[in-house]
Every structure is written in C-alpha cells, then in structure tokens.
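>>> pasting a predicted model and its sequence here:
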Amino acid sequence: MHAVATPPASRPRPDRPRRSRVTVGSVLGELLLTAGVIVLLFVAWQMWIGDLIIGAENNARGAELSQQWAEQPPPQPPPAVQKGDETVYEPPLLPRPVDAEIFANMRIPRFGDDYNVHIAGGTTRERTLDRIGIGMYTQSKMPGQIGNFSLAGHRTTWGKPFNRIDKLRLNDAIVIETELGWYTYRFRNLQYVKPSAGDVLLDVPQMPDAPARDRFITLTACSPLYSLAERIVAYGVFESFQPRAEGPPASLAPVDEAAPSAEGAR
C-alpha cells in the first residue's frame, strides 16, 4: 500500500526591503537643526569662549607693555611738595594721543591681579574698542589733568574690559599706568543714564555751568548686558600720582572682597 502523499511545505516569502521615504520636510528640518547648533556654537564663542580668549590676550598685551616700561630707565620725577610726612607729586601732563594710539594701561585690582588693558585715543569700535580695549573720548582731559578723564569700553564681547564695572566698590582703585608712572583714582559711585546723556563727559560731570577745579575719571559702557538701551557710568576722583622711579603704588595691592559693592551701597 502506498503511503498517502503529503503536499510540500509552503516556503516563506523573503521580506522585501522597505524603502526609506526622504521628504523635503525632513531634509529641511535636519538642515534647520544643524543651523541652530551652529548658531548656538557661534553665540557661545562670541559671548563666552571668545571673550575669555580675547580678554586674556588683552591682559597679556597690557602686561607686556608694563614690563617694557619697567625695564626702561625711569623718567625724571615731576615737581613735588611735602605735606607732613607725605611727598605729593604734581601729576605730569601726557601728550594727547591720536586716534587708536595706545598711551596707557588700566589696572583695577577689583577686577583681578592680571587685569591690565590698553587705553588708546578715540572711541570708534572698528579702530579702538574692538581691537585695542578701552578708548578715550575726544573731549576728554588727560590723566591727572583738572577736569574729566572720560573713557569707554565694552561690557560684552571683544574681551569685555568693563564687564564688571557694576562690581566696583567705594574707594576701589582705578589706576592708569603710563610710561611716566601711575595715576590713581578712587571710585565713588555708579549711575544709569540714557545713551544721549553726553553731560556725563563734561569737565564736571552733569554740571555744565560749574568751573572745573578737581580731577575726575568717568567710565562708560552699555547697560544692561547685551543691550544698548542705557549706559552705565562709573565716576571716580583723583588721589595721587606716583612716578615710575618709586615703583608701583600701594593702590595696586589686592582688594578686600568683603567690602560692600557699589550696587549694595545704593
């Protein structure tokens, strides 16, 4: 007897490869995502990483110039008078710089021992503020001169030399180092004004009719951070000049971090 024949087992059909569907929308989405990442990286570079690098470079250039001045034979000290046990020097008048000409360094112990930024003539972004650091207004008096020594600097980007201007505290030293020596000013107060408030640059700030008898310093920067809506202004008064022959002044000593800030004192 023949066995009953069984039908052959059905063979499974191989799966067909699925075709990925690439659409214009998906490609555009990926491109936008990539562009967003690039923009975020650029913003991070501009606001943080680039600032750190440029700021360090600015401080290094300032320190290099300070070292060059220190290695030169010291100039003859200016005339001095004796006030008790203290010798007081008449601050020498520096020649006025041309646009973008470096003539001094700014040293502010509150901003760190390494803070040392060039000061140049003029306040244009392309020639001074972006490339050098701190600029002197055209109508400004010179360091130590009776009237208002007025300066501008960035609070964000390009090394942001005035980023911590709002952290200054009463009597903080603002030291202007030059080839002749050090001009020390002492911080007094902060003010917020509109960008059009040019009277902060007067010889007696905001007092157009007052005769200039004292020596002031005025630092200006944009406020708030990342905005052009206002200006933050820091004022100071002249304290003393120390000739290079006597070495760095005591005003460059590290500061007391426990002292109240200008913001807290208002």
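Cool, got the structure.
>>> C-alpha from now on. contacts and neighbour counts both.
OK.
>>> does the residue nearest to the spatial centre of the chain sit in a helix, a strand or a coil?
Centroid check for the chain by CA atoms, centre = their mean gives P161 as the closest residue, at 1.1 Å. For P161, the secondary structure call by DSSP: H, G, I helix; E, B strand; the rest coil comes out as coil.
>>> which strands and helices sit next to the helix or strand that T220 is a member of?
Per DSSP states H and E: T220 is located in strand 215-223. Applying 3 or more CA pairs under 8 Å, 6 or more residues apart in numbering; DSSP states H and E, we find strand 215-223 packed against strand 147-153, strand 181-193, strand 230-243.
>>> and here's the other structure:
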Amino acid sequence: MQPRSSRERWSDHGRLLARGLGQTLLTVGVVVLLFAVYQVWFTGVMNSYRQSQLTNALTEQWDRGADPLAADSGSLPTPPIGSGVALIRIPALGSDYVKVIVEGTTQDALTDGPGHYVGSARPGEVGNFAVAGHRGGYGSPFDDLDKLVAGDAIVIETRSDYFVYRVLGDRATGDPTVRDQEGLPGREVVDASRIDVVLPVPSRPGELPTRRLLTLTTCQERYFTLDRMIIHAEMVGDPRPKANGLPEELR
C-alpha cells in the first residue's frame, strides 16, 4: 500500500476541521435561536401572566381604599419592591395600552412591568416621577417610546385620580428632541451611566424642583445597548378625579 501523501493528510484534516466548524456554527445558531425565542416569546408570556396578577392585586387594594402612590401618602412606608402601585396609559401607542407600574427598578421588578424609581416623586407631585421599563423582552412595555412626539399624552392612574403628562418638545412640529427654555427635551439619548436624568430636576443635581415632571427610561436599542432613551413629560392641569369619568385624553 502506498503511503498517503502530505497533501492527502492535510486534505483530511481540512475536511475534519470544516465539519467541526460547521457543527459548532450550527450549535451556536440553535442556541441563539432558542435564546431569541426565550427572550421575546417566553418572557412575554410570563410578563402577561404577571401583569394580570398585578392588575387584580392592585384593583383589590384600591377597592379596600388603599393607594400606595397617593400624593398625600408620603408619611406611609414605601410600597414593597415589585408590588403594583399605579397604571400607565399611553393613548398614542394604542387605546388598549395600559401597564401596571411596579415599585422599584431591580432586575426582578422590571421583569414584571415598568418600575417606579424608589425615592422619585409620586404622580402629581412637584419633582420627577421616574419610571424604567424594558424595550425588548419581558412584555417590551417601552418598545415604542421612540414613536412618541411632542404633546403626546402619558396618563398615570392611581386609585382616585388620573394625572395627565404631555411629552416635551416643539408641539408645532411634533419634534420631541427640541429643548425647552430650561434645556429639557422631550426625548434624548444618554449613556447608561447618566442616572442624573431621573433627579427631581433632570440633569441638574442639587436644584430644587418647581415643575411636575415625568421621566421614562429604557434601552436605546431593543436587546443590548450601552445607551438609554429618555422621555421627559410635564403634567398639565390638575389631577382629574376618577369620579368625573375618563379624561379627554382617554376617550
């Protein structure tokens, strides 16, 4: 038998290497696909279930007369992390857009819904009512925040009142990136380290607030990003008592 040439041996090695590489790429592809299914579908199903539970629990709490985020409840203990505290409605994202806001912005809390930054203002208070939420996976509550334009309403519902905020920016053109006289835009993109955007006066440490603001924070990209998309809105008018029916923005 003729000994195999070096070229033949290298050819066999090449085929084995190519086969191994192909199998590795196939395995990686399957893993990525399974992760995508988990991230988008499975976490969405679980979030929908948890939102339903939170809605029932919050409704029962309201029926008992308790309101964890009432403007006059500042002397009460902070609600438990992960518990439902209010509802957020954004008509521009659909007449059926409603999510339960939970207390806290821990990883576990945000898997259940948008989370109220502990220590930030309550709805309707002077200061900054700040809420974080996922853009990709876990129900993607803030997936479409980039579609909001200047003047769009964001409605926070508590046990007794609706609080209507409107996205800042140039209402004449709808451009939310235009800054107001105090330098605050309706939408901006910042580095993830910029926690100052949820201060009582956004991006101005130490200043005393005079406005009733709302800030929403989420990822700039849907699944991985080092930047954050920020939406700033300001409350218009007084709280709307629920006893008077739905506010105009929700009709």
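On my side now, so go ahead. Everything quoted here is computed from the prediction, not taken from an experiment.
>>> which of the helices and strands packed on strand 215-223 of structure 1 is buried the deepest?
strand 147-153 (a mean of 25; mean count of other CA atoms under 10 Å).
>>> where along structure 1 do the helices fall?
Here structure 1 has its helices, by DSSP state H, at 24-44, 50-71, 262-265.
>>> can you point out the buried residues in the shortest one?
In terms of neighbour count (16 or more other CA atoms under 10 Å), helix 262-265 of structure 1 has its buried residues at A262.
>>> re the thing from before, which ones are touching the residue nearest to the centre of structure 1?
55, 117, 133-134, 153-155 (CA atoms under 8 Å, 6 or more residues apart in numbering).
>>> F149 of structure 1 maps to what in structure 2?
Matched to structure 2 by TM-score structural alignment, F149 of structure 1 sits across from F129.
>>> same deal with K194 of structure 1?
The equivalent of K194 of structure 1 in structure 2 is D191 (alignment by TM-score structural alignment).
>>> that match and D227 of structure 2: what is the separation?
With distances taken as CA to CA, to the nearest Å, D191 of structure 2 is found 4 Å from D227 of structure 2.
>>> again with Q107 of structure 2
With CA to CA as the criterion, Q107 of structure 2 and D227 of structure 2 are 17 Å apart.
>>> now do I81 of structure 2
25 Å.
>>> how about T59 of structure 2?
35 Å.
>>> could I get the contacting residues of the closest residue to T124 of structure 1 other than its chain neighbours?
Distances taken as CA to CA, 6 or more residues apart in numbering put G135 closest to T124 of structure 1, at 7.8 Å, once the chain neighbours are dropped. Shown in contact with G135 of structure 1 (CA under 8 Å, 6+ apart): 100, 119-124, 128-129, 151-153.
>>> which residue in structure 2 aligns with G135 of structure 1?
Aligned against structure 2 by TM-score structural alignment, G135 of structure 1 finds its counterpart in G115.
>>> cool, E177 of structure 1 as well?
Using TM-score structural alignment, E177 of structure 1 lines up with E157 in structure 2.
>>> excluding chain neighbours, what is closest to that match?
L87 (5.0 Å).
>>> and the contacts of stretch 32-44 of structure 1?
Contacts of stretch 32-44 of structure 1 (CA under 8 Å, 6+ apart): G50.
>>> ok, average deviation of that stretch from structure 2?
After superposition onto structure 2, stretch 32-44 of structure 1 sits on average 3.7 Å from its aligned residues (mean CA distance after the TM-score superposition for structure 1).
>>> correct me, but M47 of structure 1 touches T156?
Yes. At 6.8 Å, M47 of structure 1 and T156 qualify as touching, with contact defined as CA atoms under 8 Å.
>>> neighbour count: the two, which is higher?
Relative neighbour count places T156 above the other of M47 of structure 1 and T156, with 21 against 17, counting by other CA atoms under 10 Å.
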